[in-house]
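Undergrad: Give me the fold of what follows.
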Amino acid sequence: MFKPSLTQARKFARSLACSVAAAALTLTTGAAAAGPSFVESSFWQTEVDAGHLPPVSERLPHIPLIVDLAAKGRSFGHQGGTLNTMVTRSKDIRQMVVYGYARLVGYSEDYQLQPDILHSFENVGNRRFTLRLRPGHRWSSGDPFTSADFEYWWKDIANNPLLSPAGPPDFLYVDGSLPRVSFPDETTVIYEWDQPNPQFLQNLAQARPPFIYRPSAYLKQFHADYTDANSLAAEVDYARVKSWAALHNKYDNMYKYDNHELPTLQPWINATAGKRIRHQFVRNPYYHRVDSKGVQLPYIDTVEMEIVAGGLVAAKSNAGQADLQARGLGFRDIPILRKGEKDGGNYQTYLWGTGAASQIAIYPNLNIKDPVWRRVLRDVRVRRALSLSINRAAINRALYFKLAKPGAMTVLEQSPFFDPVLRESWASFDPELANQLLDEAGLTEKDGYGIRILPDGRRMELVVETAGERQEVENALQIITDDWNDVGVKLVMRPLDRDILRNRVFSGTTMASVWYGWDNGLPQNHTSPAYLAPTDQVFLAWPKWGQYYQTNGTSGEAPDMAPPQRLLSLLHDWETAEDDTDRATAWRQMLKIHAEQVYGIGIISAAPQPVVVSNRLRNVPKRAIWAWEPGAHFGIYRPDEFFFQDGES
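TA: A predicted model of the protein is given here:
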């Protein structure tokens, strides 16, 4: 079995053959805290026997996170085996960070925050957060994980203008001010603001976390403040980048996960260099979680992630080539997956709920450069008319066998803020009212084919761009094409690569685009409603307003319409609220504005998500929610606790 180098401590020659033994001899570990008798992993036993790796009792933090599987209603597992899964783009090996879901704090399955990498945390009035690390915790390289890694990120990365030209991430700003950050000892980090920052911990628990720490022992070799200038210049030349800052940023990719030498705290470490068709990830010998019988997690030794064409995910799953698969599968794939079960595919297809606010949503771009289209799309009567002219029941019947829920984009029933009135808002199929609204908007003139004429004489041809990744999106747009044609709007569908689509939207080129609804359709009182306000360019209806917020006004455009300005004001109300009642009030008012203004035209929600699970794989819940935020897809269900029944590949 392949065993990667344990050091991952990249030297200037970048050799993976650097001495593991030398690294092990420099360790200054103490014994793990009193508890169960820890079980050595057979995967690393050879390295331990050779003296290249300390025994598990010395690799674990002094206070590991002990997981009581019995209390969670799960089975204790066996170490071993290789889990096969697929993604459709090489960059999506980052899903291992999502699925691994090792976070400073993370969500439990009932969406409550709890310490994970942290031993504990203290929150005083949402103003002062004390983060306490696990003593003796180590990176996958064996280097100590301490407050020095937080200090390095804060002082040498986030506040270094060469590495972070825009400064620290915007979630750390409260009323334009950054926190006071201190590091009293090697296991304590304190963030303190004068005003409340109630979403601070929630940000740390995201599917894509901010990583307010870095493996400093590894990265300092690429930082001008810590490395000999001549050696660093040689590294810059070797890597073919323009500067030491570019070099540092190239190797500092905690989320992308494509630098196999970058130490990590995730359950599996990247063991594959460069771009490959198959990427292998192996168990982290220093991982901080252990079950209550003393077995270090993850149970599964190796994950192999194959990169395949999007159209092949269902077929390969049908053939039994995936042990755990949901990404790349959609509702339309259920029949072929069910057939594979009966034909000896050796798997089951679970149907999970989905956590996005809408399975399909159309976003008119209010920031489009074209002045005529900008004026048209900013007229709420036009957006309401486009929504009213969609036959959602027909889409549900044709594409989802009536198993989804037609309606406008709003939160799901599992959220305390769900209101059925908002789901129905401007979402009934009413072409007559749609025609009336378009007439009231001044779009009364039509050509010989019944297509309305824009104020500058062009036909009202609304180009809707898609990422071209989901067949159900294109099928739905085919139905909507006929619906909109009946009210005098010609829909032109344009599939694009996802990255090209987003760049076009961000630049103001795109008229309208299709994506999921809000990632988090399950908000609670403690969930920040920032994604309902123009705070981020990734909300495709207002990319320029989001850019303006994200860059503190240095790029993009300031919101110049009253409802979006009101959303920002309500977000501030939520951030400064003293109790959950006031936070809930802000949430409900923001949801009402979205329902009235139709910034995203929701089509359908709650379509079942197929999840292929090997018959040998255990601890995967049969009933769950497939959600990016909160949830990190599989992450919230802790794949490090999944195991193969026989413990073999």
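
Undergrad: okay, CA-based contacts and neighbour counts for the rest of this
TA: Will do.

Undergrad: how about the longest helix seen in the chain: buried residues?
TA: Counting by DSSP state H, the longest helix found in the chain is helix 580-597. Residues of helix 580-597 classed as buried by neighbour count (16 or more other Cα atoms under 10 Å): 583-588, 590-595, 597.

Undergrad: Just give me the residue closest to the centre of the protein.
TA: Centroid-nearest residue in the chain, with Cα atoms, centre = their mean: Ala207, separated by 3.8 Å.

Undergrad: by contact count, what packs against the helix or strand that contains Ser231?
TA: Applying DSSP states H and E as the criterion places Ser231 in helix 229-239. Using 3 or more Cα pairs under 8 Å, 6 or more residues apart in numbering; DSSP states H and E, the elements in contact with helix 229-239 are helix 244-251.

Undergrad: Any chance you could list what contacts whatever helix or strand comes next after the helix it packs on?
TA: Next helix or strand after helix 244-251 toward the C-terminus (DSSP H and E): strand 268-270. Applying Cα atoms under 8 Å, 6 or more residues apart in numbering, the contact partners of strand 268-270 are 96, 100, 140, 257-261, 263, 279-284, 298, 302-303.

Undergrad: Identify, from the buried residues of helix 580-597, the entry nearest to Trp373.
TA: Within those, the smallest distance to Trp373 is 17.0 Å, found for Gln597 (Cα to Cα).

Undergrad: Next, the contact list for the closest one, please.
TA: Gln597 neighbours (Cα under 8 Å, 6+ apart): Val380, Arg383, Arg384, Pro563.

Undergrad: Distance check, the closest residue to the last one other than its chain neighbours against Arg59.
TA: This points to Pro563. Spatially, and ignoring its direct neighbours in sequence, Pro563 is nearest to Ile593 (7.0 Å; Cα to Cα, 6 or more residues apart in numbering). Distance of Ile593 to Arg59, computed by Cα to Cα, to the nearest Å: 52 Å.

Undergrad: Now show me the structure for the sequence below, then we'll compare the two:
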Amino acid sequence: MKSLLKIINVLASFGIAYLIGVASLSAGEAPQLASQVKAGSLPPLNERLPEVPLILPVVDEIGKYGGTLRRAFLGPGDHNNYTRAVYDALVRYAPDGSQIVPHIAAGWESNSNFTEWIIRLRPGAKWSDGQPFTADDILFWYRDMLLNKELMPGGVNWMKNEDGSLASVEKMTDFLVKWTFKQPNTAFLLNMANLDGADKSISNLVFVPAHYLKQFHPKYTSKSKLDKKIKAAGFDTWTQLFAVEALPHLSGHRPGMAGWVPNGTTVSDKVFTIKRNPYFVGVDSKGNQLPYIDAIRFTFYADKEALNLAAVAGEIDFQGRHINMSSYPVLKE
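TA: Now for the predicted structure:
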């Protein structure tokens, strides 16, 4: 890892404090990843992290690598159970909710009247499959998704000008993207913080892995190849297929930017597992790549009663969603 890391308004994982400064850090990584590096199946850590990683200070002490976190969910409709563990927006709220701070992106700037906003990405950042994360992944969302009337006929409200037209998005460099609105938009960062790369609908995205999704888009794939993919997946149209493949928890194979990413399973399975992203942009205050936990396993339960019984039986490690507070005395025991 680079010996000198610039720390820019950094938000901690799961709502820990943020800071600004410069730190010299030593690199560390999960043993299972170190083994892959030694075997030659994974690049070394300094090639997997961006030039300026996201520093996530710990609460009490530096953690230890390993383990699977057990959670429970109620099926495909229980999407928020998943996103609470993998929130990966470009920017996000500070722990106390008082301001917006950088996350996957390194920072931003605006003009004096807030009609133009520039998002700065992290050079060297990569998707979970090792492909570069650049401005092209935002431009693909804008040109090939948002402006595609078949895929998103209604657009998205946060991108609309007062006259109903859509704001423009421009690639300035590989790591600088500019939004231009016809009127001041002081809510831009607030909206951006709510756009998670693992969200429940393509309407809630603002960046996607263009290199992966092009195979499901008619602009980049021949009709014959796309028709075969549509038929094999059991859909009638390319838009149906694309809407599934664009979301990690529905696709099961789509690369992501979060700390954990799906690895073959989806929310339609009885057990949905997300595993450590070897290219995650975040490190702790000592330079150890995050996350510490190897995987998160979501086990399906038919209803909240069954889920709470599982919690009482000690089958769930860490969860607030769907847990009845009336069960607290028993859970505490």
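
Undergrad: After superposition, what is the TM-score?
TA: Once the chains are laid over each other, their TM-score by TM-score structural alignment, normalised by the length of structure 2 reads 0.85; 303 aligned residues with a Cα RMSD of 1.9 Å.

Undergrad: Test my guess that Lys220 of structure 1 contacts Tyr226.
TA: Yes. If you go by Cα atoms under 8 Å, Lys220 of structure 1 and Tyr226 touch, sitting 5.7 Å apart.

Undergrad: more neighbours, the two?
TA: Each of Lys220 of structure 1 and Tyr226 has its neighbours counted (other Cα atoms under 10 Å); Lys220 has more, 16 against 11.

Undergrad: First residue to last residue on stretch 374-381 of structure 1, what's the distance there?
TA: End-to-end distance of stretch 374-381 of structure 1: 13 Å, with Cα to Cα as the criterion.

Undergrad: now stretch 286-297 of structure 1
TA: Using Cα to Cα, one end of stretch 286-297 of structure 1 lies 10 Å from the other.

Undergrad: Where in structure 2 does that stretch fall?
TA: Aligned by TM-score structural alignment, stretch 286-297 of structure 1 corresponds to residues 279-290 of structure 2.

Undergrad: For the stretch 201-350 of structure 1, which segments count as strands?
TA: Per DSSP state E, counting those that start in this stretch, the stretch 201-350 of structure 1 carries strands over the ranges 268-270, 278-283, 289-291, 302-307, 324-325, 347-354.

Undergrad: Quickly compare those strands and say which is most buried.
TA: Among those, the stretch with the highest mean neighbour count (mean count of other Cα atoms under 10 Å) is strand 268-270, at a mean of 27.

Undergrad: Which secondary structure state is assigned to Val98 of structure 1?
TA: Assigned with DSSP: H, G, I helix; E, B strand; the rest coil, Val98 of structure 1 falls in the helix class.

Undergrad: Please report the distance of the corresponding residue of structure 2 for it from Gly130 of structure 2.
TA: Counting by TM-score structural alignment, Val98 of structure 1 lines up with Arg84 in structure 2. Remark: distance between Arg84 of structure 2 and Gly130 of structure 2 (Cα to Cα) = 24 Å.

Undergrad: In contact with Asn185 of structure 2, which residues?
TA: Phe114, Thr115.

Undergrad: What is the equivalent residue in structure 1 for it?
TA: For Asn185 of structure 2, the residue aligned by TM-score structural alignment is Asn197.

Undergrad: any idea how far Phe242 of structure 2 lies from Asp144 of structure 2?
TA: Distance of Phe242 of structure 2 to Asp144 of structure 2, given as Cα to Cα: 11 Å.

Undergrad: mind checking the end-to-end distance for stretch 177-195 of structure 2?
TA: Start-to-end, stretch 177-195 of structure 2 (Cα to Cα) is 16 Å.

Undergrad: Which residues belonging to that stretch are considered buried?
TA: In stretch 177-195 of structure 2, counting by 16+ other Cα under 10 Å, buried: 177-182, 184-185, 188-189, 192-195.

Undergrad: repeat for stretch 145-154 of structure 1
TA: Residues of stretch 145-154 of structure 1 classed as buried by neighbour count (16+ other Cα under 10 Å): Phe145, Thr146, Ser147, Ala148, Asp149, Phe150, Glu151, Tyr152, Trp153, Trp154.

Undergrad: do the same with stretch 91-107 of structure 2
TA: Going by 16+ other Cα under 10 Å, stretch 91-107 of structure 2 has these buried residues: 91-95, 100-107.

Undergrad: Among the residues you listed, which one sits closest to Tyr328 of structure 2?
TA: Minimum distance to Tyr328 of structure 2 across these is 25.3 Å, recorded for Pro95 (Cα to Cα).

Undergrad: now the residue mapped onto Asn123 of structure 1 from structure 2, nearest residue through space, not along the chain?
TA: Under the alignment by TM-score structural alignment, Asn123 of structure 1 pairs with Ser110 in structure 2. Excluding the flanking residues, the one nearest Ser110 of structure 2 by Cα to Cα, 6+ apart is Trp117, at 4.4 Å.
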